[in-house]
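K.L.:
The following comprises the amino acid sequence and a computationally predicted model.
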Amino acid sequence: MNTLDINTIAFQYLLRNNNSEETSTETPKYDPAQHIKTQKSLLFHLYDLEEEAEDILASINFKN
């Protein structure tokens, strides 16, 4: 058995197994509303981090 035969068998095996799984090659659609919602979430997260940092600094200054 030569290399071409092994490659042919492997290729046919992959094709046979690939047919059992239908994969979607469709690209996701861009949703501006979801993008804006994500951006707002990040912004609010930054505000929360800023407030937390201020609280930590205030507690450090209070102890000193």
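P.N.:
Arrived safely.
K.L.:
rest of the way, CA atoms for contacts and neighbours
P.N.:
Fine.
K.L.:
What are the buried residues along the top helix by length along the chain?
P.N.:
Looking across the chain with DSSP state H, the single longest helix is helix 32-63. Within helix 32-63, no residue counts as buried by 16 or more other CA atoms under 10 Å.
K.L.:
Quick one: list the elements packing against that helix.
P.N.:
With contacts defined as 3 or more CA pairs under 8 Å, 6 or more residues apart in numbering; DSSP states H and E, there are no secondary structure elements packing on helix 32-63.
K.L.:
Put this next to the first one:
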Amino acid sequence: MIEFQLPTMTCGHCVKAVTAAIQSVDAQARVAIDLPTHQVKVETGAEKSALAEALKEAGYEPA
């Protein structure tokens, strides 16, 4: 399980964008998002660094 804090993730659109960014790295990744706490949990075989880069490119800098 990989976890990220994304302070700029604030709405439903953000949830969709974050999910799409993660699944662009691993289409089979399981993504669980807790919007009020800005927390993302990912079950994946991908590297955390690759996921972090995809999130940055989508405009969501992990804290």
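P.N.:
On my side now, so go ahead. Just so it is clear, the model here is predicted, and its values are computed rather than measured.
K.L.:
TM-score them against each other, please.
P.N.:
The TM-score (TM-score structural alignment, normalised by the length of the second structure) is 0.26; 20 aligned residues with a CA RMSD of 2.4 Å.
K.L.:
Just give me how far the longest helix of the first structure sits from the chain centre.
P.N.:
With CA atoms, centre = their mean, to the nearest Å as the basis, helix 32-63 of the first structure stands 22 Å off its chain's centre.
K.L.:
Tell me which helix or strand residue 24 of the second structure sits in.
P.N.:
helix 12-25 (DSSP states H and E).
K.L.:
After that helix, heading C-terminal, what element do we hit next?
P.N.:
Per DSSP H and E, the first helix or strand lying C-terminal to helix 12-25 of the second structure is strand 30-34.
K.L.:
what's the angle from that next one to helix 12-25?
P.N.:
Here the directions of strand 30-34 of the second structure and helix 12-25 differ by 160 degrees (axes from the mean of the first three to the mean of the last three CA atoms, to 10 degrees).
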